[in-house]
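>>> Kindly generate the corresponding structure for this input.
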Amino acid sequence: MASNPVRVLIVDDSALIRKMLTEMLSRDPDIEVIGTAQDPYVAREKIKSLNPDVITLDIEMPKMDGIEFLKKIMKLRPMPVLMVSSLTQQGADATLHALEIGAVDYVAKPTQDLQHGLAEKCEEITSKVKAAAAARVQSRPGGKPARIQRLSSAPGYRSTETVVAIGASTGGVEALTNVLTVLPPDSPAILVTQHMPASFTRSFARRLDGICAINVTEARDGVRVLPGHAYLAPGDQHLQLSRSGANYTCRIGGQERVSGHCPSVDVLFRSVADCAGNNAIGVILTGMGKDGAKGLLAMRQAGARTLGQNEASSVVYGMPRVAQEIGAVEEQLSLSQIPRRILEICVSEKGKAIRV
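The predicted model follows:
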């Protein structure tokens, strides 16, 4: 028996955007657009009467902006919300705030040739709407972060010999924030690939750097990889680990899509498998699709320790699920357990070369 289609409410002050999104989503037999609204006040009444499965929500609207409306949704009636925002710096900052409040994902609205640019995103938008419908939504009223309980290094801890590679997609903003903010300043070097556009990764790195004990930057080509630092892949290029003499460095380059993405988690993980072998830890977090699964398997086969986020704590249990199914994950843990396990592995020399 076929499952019911995903029922979507489109909220946007632009009549053109509402029309385009309606036509685009309605082409998919698994999606039904049940209504549109030009502002949050109309949307509020339609949410009550239509009970949608997913809302697409514009950030910049009259009367009440999307951020304020999202706060009310997450407080009064938590439900999957897909943000529609511009690729500008202001749009990036607002979108990251929305993801912290509780939005599941976002679609970057083109800044030029809106009609053609949005049409090119048809597959991305429909897949994100379907993923949002299955996501685990948690209320975070006002987007206020919880008090950070930072971990301390254990006796015998050594970070200098270990490189940590982390991959994430849908739900990754919250997941990465939860992992990186609790790590101590002498944490191992960390390389991160998160699926997002270039302007978003710059903003995300700055936001993380302001709340983490470690230094967080957008990765640059040739930069030495050091303990106490996290390097985030630029949104439009691949990040790889490389060697320069006795040192690890970041290698940035290539814009081709690998496993459907640029930057790609698979590209990062495979480079870490090649360069760091059993001196590495691979972590695959929440996300839609399968990017990173084969790369994590390559890491495990090279002797690295590999961790996967479990289903219960994932916003979208896609990437971790595929990695688990192919045998790439050595240990499956809740999100809250992952930072401490990373530090424990750095302490223990035993079992560091566990192989498949």
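
>>> all contacts plus neighbour counts: C-alpha atoms, from now on.
Will do.

>>> now the strands: where do they sit in this protein?
6-11, 31-37, 54-58, 81-86, 105-109, 163-168, 189-194, 215-218, 229-232, 239-244, 247-252, 280-284, 305-309, 331-333 (DSSP state E).

>>> Touching, residue 138 and residue 77? I think so.
No. Applying C-alpha atoms under 8 Å as the test, residue 138 and residue 77 come out as separate, 10.4 Å apart.

>>> Between those two, point out the one with more neighbours.
The neighbour count for residue 138 versus residue 77, taken as other C-alpha atoms under 10 Å, is higher for residue 138 (16 against 13).

>>> need the strands of the chain in CSV with mean neighbour count, can you?
CSV is the format used below for those (neighbours: other C-alpha atoms under 10 Å):
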stretch, mean neighbour count
strand 6-11, 24
strand 31-37, 19
strand 54-58, 26
strand 81-86, 24
strand 105-109, 22
strand 163-168, 27
strand 189-194, 26
strand 215-218, 21
strand 229-232, 24
strand 239-244, 22
strand 247-252, 19
strand 280-284, 29
strand 305-309, 28
strand 331-333, 17
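
>>> In TSV: those, plus distance to residue 146.
Compiled in TSV, the strands of the chain are given as follows (distance: least, C-alpha to C-alpha, whole Å):
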stretch	distance to residue 146
strand 6-11	29
strand 31-37	33
strand 54-58	25
strand 81-86	21
strand 105-109	21
strand 163-168	21
strand 189-194	22
strand 215-218	20
strand 229-232	22
strand 239-244	30
strand 247-252	32
strand 280-284	23
strand 305-309	20
strand 331-333	21
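
>>> Which of those strands sits closest to residue 274?
Closest approach to residue 274 among the strands of the chain (C-alpha to C-alpha): strand 239-244, 8.6 Å.

>>> Just the angle for that closest one relative to strand 189-194, thanks.
Angle of strand 239-244 versus strand 189-194, following axes from the mean of the first three to the mean of the last three C-alpha atoms, to 10 degrees, is 150 degrees.

>>> Strand 239-244 to strand 163-168, inter-axis angle?
170 degrees.

>>> Was I right to think residue 33 contacts residue 18?
No. When contacts are counted by C-alpha under 8 Å, residue 33 is not listed as touching residue 18 (10.4 Å).

>>> what touches both of the two?
Residues touching both residue 33 and residue 18 by C-alpha atoms under 8 Å, 6 or more residues apart in numbering: residue 10.

>>> how far away is the closest residue in space to residue 6 that isn't next to it in sequence from residue 132?
For residue 6, ignoring the flanking residues on the chain, the nearest one in space by C-alpha to C-alpha, 6 or more residues apart in numbering is residue 31 at 4.6 Å. Distance, residue 31 to residue 132, using C-alpha to C-alpha, to the nearest Å: 12 Å.

>>> Now the second one, please; I'll put the structures next to each other:
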Amino acid sequence: MSISVLIVDDSAVVREILSQMLSTAPDLEVIGAAPDPIFAMTRMKLRWPDVVILDIEMPRMDGLTFLRKIMEERPTPVIICSSLTEKGARITLDAMSAGAVAIITKPTVNLKSFLQEAAKELIQEVRDAAGARMGAFKRIATSARGGEHQPAPKLTADVVLEAPSGLEKYRTTEKIIAIGTSTGGTQALEYLLPRLPATCPGVAVVQHMPEKFTASFAERLNRLCKVEVREAKNGDRLISGVALIAPGGKHLLVKRSGAQYVAEVKDGPLVSRHRPSVDVLFRSVAVNAGNNAIGVIMTGMGDDGARGMREMHDAGARTLAQDEESCVVFGMPNEAIGHGGVDEVMSLERITHTLAGIRG
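Take a look at the predicted model:
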């Protein structure tokens, strides 16, 4: 059975390229390409799509308003197609909070060649989005208000740092929390982090998100939280009451400096096809914190974090995975469970309650 897709973008070039590109996949069917949300709503009355690809800035009605209408009427996987600008990043984060499941970052120049080269990745984004559990998003959101391009080789965390040797010494009892998430993670983090007390251990977070979006995301969370939330910088201390968000396009590691934990932000290859990678963060925590750490893997596509969580588990850390019912996408937690690295599987609400009870 094919996946039906509706494209909503005021650029005729984007509509044409995306339509042609998606039509090359036998399991995808483009049922319309609308220049703005008003046209799109008319088209959706005839046939509701499985996935919507949506621009943000459009005439007559902006994409964010349209997204909220979709989520109120009939929650549907929406992929945001947005340019990488500071203003666009903030608006796109509002869209992610409102229910968008993924971001396609289109450049402001050489747009046609970019879309053509990224065809395989974009087609896979649509396939993955079609499997999102939008009912889970709705529950989280309600609670919170209360040329053919070859994919990158799937490298492991070995390309960034060595695996734990089993000889590590943990000369401190200070706790830290490491969290990894992807699709649906912006909503999950907006539920979890504001409920943590200022006395909680230092938190390191990898949320799969493009460059330029993470700083705005951290600022957004900081306005909602009792803990201080900021985009991680090299040398930042990971201390009680502080949550550090991995910068888009960089790996985040936790290192030791005497008895203190500090952030290391570095370049490097994609790991598990991501940068930042959850596997890299989790491995660094396994090596440098061991049984002083709590690892949490939440909603997301793929298997990033599964190997790193097993390494944390084997180093003595307590490891938690979000359950299927509360995930928008159960892929990452399910893979971590399959690798044997998860101590407990629990709902997002229970994860939040558990972390809120831990003192730094």
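
>>> Any chance you could compute the TM-score here?
Put the two chains on top of each other and the TM-score (TM-score structural alignment, normalised by the length of the first structure) is 0.90; 333 aligned residues with a C-alpha RMSD of 1.9 Å.

>>> residue in the second structure matching the residue nearest to residue 6 of the first structure?
Under the alignment defined by TM-score structural alignment, residue 31 of the first structure is paired with residue 28 of the second structure.

>>> dump the residue contacts of its match.
Per C-alpha under 8 Å, 6+ apart, neighbours of residue 28 of the second structure: 2-5, 22.

>>> hmm, try it at 7 Å
2-4, 22 (C-alpha atoms under 7 Å, 6 or more residues apart in numbering).

>>> what range in the second structure does stretch 68-78 of the first structure sit on?
The aligned range for stretch 68-78 of the first structure is 65-75, by TM-score structural alignment.

>>> For the matching stretch, what is the distance to the chain centroid?
Stretch 65-75 of the second structure sits 21 Å away from the centroid of its parent chain (C-alpha atoms, centre = their mean, to the nearest Å).

>>> next one: stretch 14-34 of the first structure
So, by C-alpha atoms, centre = their mean, the centroid of stretch 14-34 of the first structure is 25 Å from its chain's centroid.

>>> Same check on stretch 92-112 of the second structure?
Mean C-alpha position of stretch 92-112 of the second structure versus that of the full chain (C-alpha atoms, centre = their mean) differs by 13 Å.

>>> got it, and stretch 12-22 of the first structure?
Between the centre of stretch 12-22 of the first structure and the centre of its host chain there is 26 Å, according to C-alpha atoms, centre = their mean.

>>> okay, and it goes to which residues in the second structure?
Taking TM-score structural alignment as the measure, the second structure aligns residues 9-19 with stretch 12-22 of the first structure.

>>> Show the contacting residues for residue 83 of the first structure.
56-59, 103, 105-107.

>>> Not counting residues beside it along the chain, what's closest to it?
Excluding the flanking residues, the one nearest residue 83 of the first structure by C-alpha to C-alpha, 6+ apart is residue 106, at 4.3 Å.

>>> Was I right to think the one you found contacts residue 84?
Yes. Counting by C-alpha atoms under 7 Å, residue 106 of the first structure does reach residue 84; the two are 5.7 Å apart.

>>> Residue 88 is in contact with residue 106 of the second structure, correct?
No. Checked against C-alpha under 7 Å, the pair residue 106 of the second structure and residue 88 is beyond contact range at 11.0 Å.

>>> what's the overlap in contacts for these two?
Counting by C-alpha under 7 Å, 6+ apart, the residues touching both residue 106 of the second structure and residue 88 are residue 82.

>>> What's residue 118 of the second structure aligned with over in the first structure?
So, by TM-score structural alignment, residue 118 of the second structure is matched to residue 121.

>>> can you tell me how far that match sits from residue 240 of the first structure?
Distance from residue 121 of the first structure to residue 240 of the first structure, by C-alpha to C-alpha: 27 Å.

>>> which residues in the first structure form helices?
Taking DSSP state H as the test, the helices found in the first structure are 15-26, 40-50, 66-76, 89-101, 114-119, 122-133, 172-180, 198-211, 265-276, 293-301, 319-325, 338-347.

>>> how about those helices, which one is nearest residue 308 of the first structure?
Per C-alpha to C-alpha, nearest to residue 308 of the first structure of the helices of the first structure: helix 319-325, 5.6 Å.

>>> roughly how far is that closest one from the heart of the chain?
15 Å.

>>> Mind giving me the packing neighbours of that helix?
On a contact count with 3 or more C-alpha pairs under 7 Å, 6 or more residues apart in numbering; DSSP states H and E, helix 319-325 of the first structure meets helix 293-301.

>>> and with 10 Å instead?
For helix 319-325 of the first structure, the packing partners by 3 or more C-alpha pairs under 10 Å, 6 or more residues apart in numbering; DSSP states H and E come out as strand 163-168, strand 280-284, helix 293-301, strand 305-309, strand 331-333.

>>> In the second structure, what stretch matches that helix?
Counting by TM-score structural alignment, helix 319-325 of the first structure corresponds to 332-338 in the second structure.

>>> Tell me which residues are up against the matching stretch.
Contacts with stretch 332-338 of the second structure, where a contact means C-alpha atoms under 10 Å, 6 or more residues apart in numbering, come from 180-183, 278, 296-310, 319-324, 327, 331, 339, 341-345.

>>> ok, now with 6 Å
297-298, 300-303, 306, 321 (C-alpha atoms under 6 Å, 6 or more residues apart in numbering).

>>> Now render the residues you listed as CSV, adding distance to residue 204 of the second structure.
Listed next are the contacts of stretch 332-338 of the second structure as CSV, based on distance: C-alpha to C-alpha, whole Å:
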residue, distance to residue 204 of the second structure
297, 12
298, 14
300, 17
301, 20
302, 20
303, 19
306, 17
321, 16
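
>>> Any quick ChimeraX command for the buried ones out of these?
In ChimeraX syntax, the buried subset of those is picked out as below (16 or more other C-alpha atoms under 10 Å):
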select :297,298,300,301,302,303,306,321
